[in-house]
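Asker: Give me a 3D structure for the following:
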Amino acid sequence: MRNAGIIVLGVAAVLSLAACAPHQEPSTVPPGAGPTYPAPNPAGVSVSATAAPTTQQLKPCTADDVKVTGKFGSKPTVTIPDTCAAPSTLLSKDLEPGTGAAAKNGSQLQLNYDLYTWSDKVDQENSFATGAFPLTLGQGTVIQGWDEGLVGIKQGGRRLLIIPPDKGYGASGNQSIKPNETLVFVVDAVSVTG
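Answerer: Below is the predicted model:
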């Protein structure tokens, strides 16, 4: 009788433990493998903050974010970053200052240039092998970004211009330049007169 009481207590204990755990099918995932549920989340970090930023979430680039190598008179190499978005305003930066009088509207310029497109980072065209490009500044014969961005350049100067679409080729684009493209120019002022 005593043994029967111990057996009954043992069965009762096993049944009470079984009642506490939900019924589960055997797992096909080895122990320690696979995702956990719920997924761990570092304290204080939201799920959206851990996702990779899209172009809309990136801060706009500055002229300092675009890297240019090479000296005045030689074809440059331009590196457009992926860590910031194309700026929406005209940016310029003198890479080499030049000397003499600063260009103004009406000045006669002889320029070498190299053009990259922002979205695909492609070197589209340059004049370093074909010869300098003549320009009367401020006459509207070139894109607005050049007429505005080249004011103040001096002979022997190299300038970086980052031109948003509204001061470049806009919604229509131009030949290999896609619509609404941001343009990156490196411009050398071979001569500035007037």
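Asker: CA atoms for contacts and neighbours, from now on please.
Answerer: Noted.
Asker: hey, where'd the helices end up in the protein?
Answerer: 2-20, 47-50, 144-149 (DSSP state H).
Asker: Nearest to residue 184 among those would be which one?
Answerer: helix 144-149 (10.3 Å; C-alpha to C-alpha).
Asker: Give me the helices and strands touching the closest one, please.
Answerer: For helix 144-149, the elements it packs on are strand 158-163, judged by 3 or more C-alpha pairs under 8 Å, 6 or more residues apart in numbering; DSSP states H and E.
Asker: rerun that using 10 Å as the cut-off
Answerer: For helix 144-149, the elements it packs on are strand 91-96, strand 133-136, strand 158-163, strand 183-193, judged by 3 or more C-alpha pairs under 10 Å, 6 or more residues apart in numbering; DSSP states H and E.
Asker: The first one packs against which elements?
Answerer: Using 3+ C-alpha pairs under 10 Å, 6+ apart as the contact criterion, the elements in contact with strand 91-96 are helix 144-149, strand 158-163, strand 183-193.
Asker: Please name whichever of those is nearest to residue 99.
Answerer: Each of the helices and strands packed on strand 91-96 was scored for nearness to residue 99 using C-alpha to C-alpha, and the closest is strand 183-193 (9.7 Å).
Asker: Another sequence for comparison is provided below:
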Amino acid sequence: MDRRTAARLFVAAAVAFSLTACGGDDEPSSSASPSDAACVSRSATAQSADGLSTDLSSAPEVPTTDAAPPCGLEVTDVVVGTGPEAVAGSAVEVKYLGAFYGTGEEFDSSWSRGDDETLPVTLGAGQVIEGFDQGITGMQVGGRRMVTIPSDLGYGPNGQGPIPGDATLVFVIDLVQVG
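Answerer: Here you go, the predicted model:
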């Protein structure tokens, strides 16, 4: 077997393994919590966020779920804004609430620091985790979006602070300003 054939076999095996790891099974095992269960492939844009408030003047609560987490980034527009759009390189200000997928347990929130507290972010500058950055891109001021972030676009296998390794996260993000 030559090097080219070996390399092709390695790539094919890696692709097959990654597709198997994301599964196609919509049912998590009964002993695993949703964030520990194998992920499922779904559309990157979800259709609705049942149970999530559309009132941008109050802190949202992330709904609980028994569904297996998505394999990739999942974005759900709860309220579509009408103001300027957030694009790569934009300086934006957001309100956010971060919670664990499945339980909805909050681990961080700008709302907990005051109703007027915002987080400034320059999109694409690496100031926040990749999934958070990607989740804001395309929003318009006045919008609320729920973003489900798999571990590989979040804090990865090591986690950070209160976030354990391999955690799937949910952020509810309100776009306040685009500069």
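Asker: so what number do they get for TM-score?
Answerer: These two chains, once laid on top of each other, score a TM-score of 0.70 by TM-score structural alignment, normalised by the length of the second structure; 141 aligned residues with a C-alpha RMSD of 2.3 Å.
Asker: Would you mind finding the most buried of the helices and strands packed on strand 91-96 of the first structure?
Answerer: Neighbour counts averaged per stretch over those are highest for strand 158-163, at a mean of 26; criterion: mean count of other C-alpha atoms under 10 Å.
Asker: okay if I get the helices and strands packed on helix 144-149 of the first structure as JSON lines plus distance to residue 148 of the first structure?
Answerer: Rendered in JSON lines, the data for these read as follows (distance: least, C-alpha to C-alpha, whole Å):
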{"stretch": "strand 91-96", "distance to residue 148 of the first structure": "10"}
{"stretch": "strand 133-136", "distance to residue 148 of the first structure": "12"}
{"stretch": "strand 158-163", "distance to residue 148 of the first structure": "10"}
{"stretch": "strand 183-193", "distance to residue 148 of the first structure": "13"}
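Asker: Of the helices of the first structure, give the one that comes closest to residue 178 of the first structure.
Answerer: Ranking those by proximity to residue 178 of the first structure (C-alpha to C-alpha) places helix 144-149 first, at 16.5 Å.
Asker: follow-up on the earlier one: out of the helices of the first structure, the one nearest residue 94 of the first structure is which?
Answerer: The stretch from the helices of the first structure with the least distance to residue 94 of the first structure (C-alpha to C-alpha) is helix 144-149; that distance is 10.6 Å.
Asker: what stretch of the second structure does the closest one fall on?
Answerer: When the second structure is aligned by TM-score structural alignment, the counterpart of helix 144-149 of the first structure is residues 130-135.
Asker: Give me the mean deviation of that stretch from the first structure.
Answerer: Average distance, stretch 130-135 of the second structure versus aligned residues of the first structure after superposition (mean C-alpha distance after the TM-score superposition for the first structure): 1.1 Å.
Asker: now that stretch: how far from the chain's centre is it?
Answerer: Offset of stretch 130-135 of the second structure from its chain centre (C-alpha atoms, centre = their mean, to the nearest Å): 7 Å.
Asker: repeat for stretch 112-131 of the first structure
Answerer: Relative to the centre of its chain, stretch 112-131 of the first structure is centred 18 Å away, using C-alpha atoms, centre = their mean.
Asker: what about the residue nearest the centre of the second structure, distance to residue 55 of the second structure?
Answerer: Against the mean C-alpha coordinate of the second structure, by C-alpha atoms, centre = their mean, the closest residue is residue 149 at 2.4 Å. Separation of residue 149 of the second structure from residue 55 of the second structure (C-alpha to C-alpha, to the nearest Å): 23 Å.
Asker: thinking again about what came up before, of the helices and strands packed on strand 91-96 of the first structure, which is nearest residue 90 of the first structure?
Answerer: Nearest to residue 90 of the first structure, of all these, is strand 158-163, at 5.0 Å by C-alpha to C-alpha.
Asker: What is the corresponding segment of the second structure for the closest one?
Answerer: Strand 158-163 of the first structure covers residues 144-149 of the second structure once aligned (TM-score structural alignment).
Asker: how close does the matching stretch sit to the first structure?
Answerer: Comparison of stretch 144-149 of the second structure with the first structure after fitting gives an average deviation of 0.5 Å (mean C-alpha distance after the TM-score superposition for the first structure).
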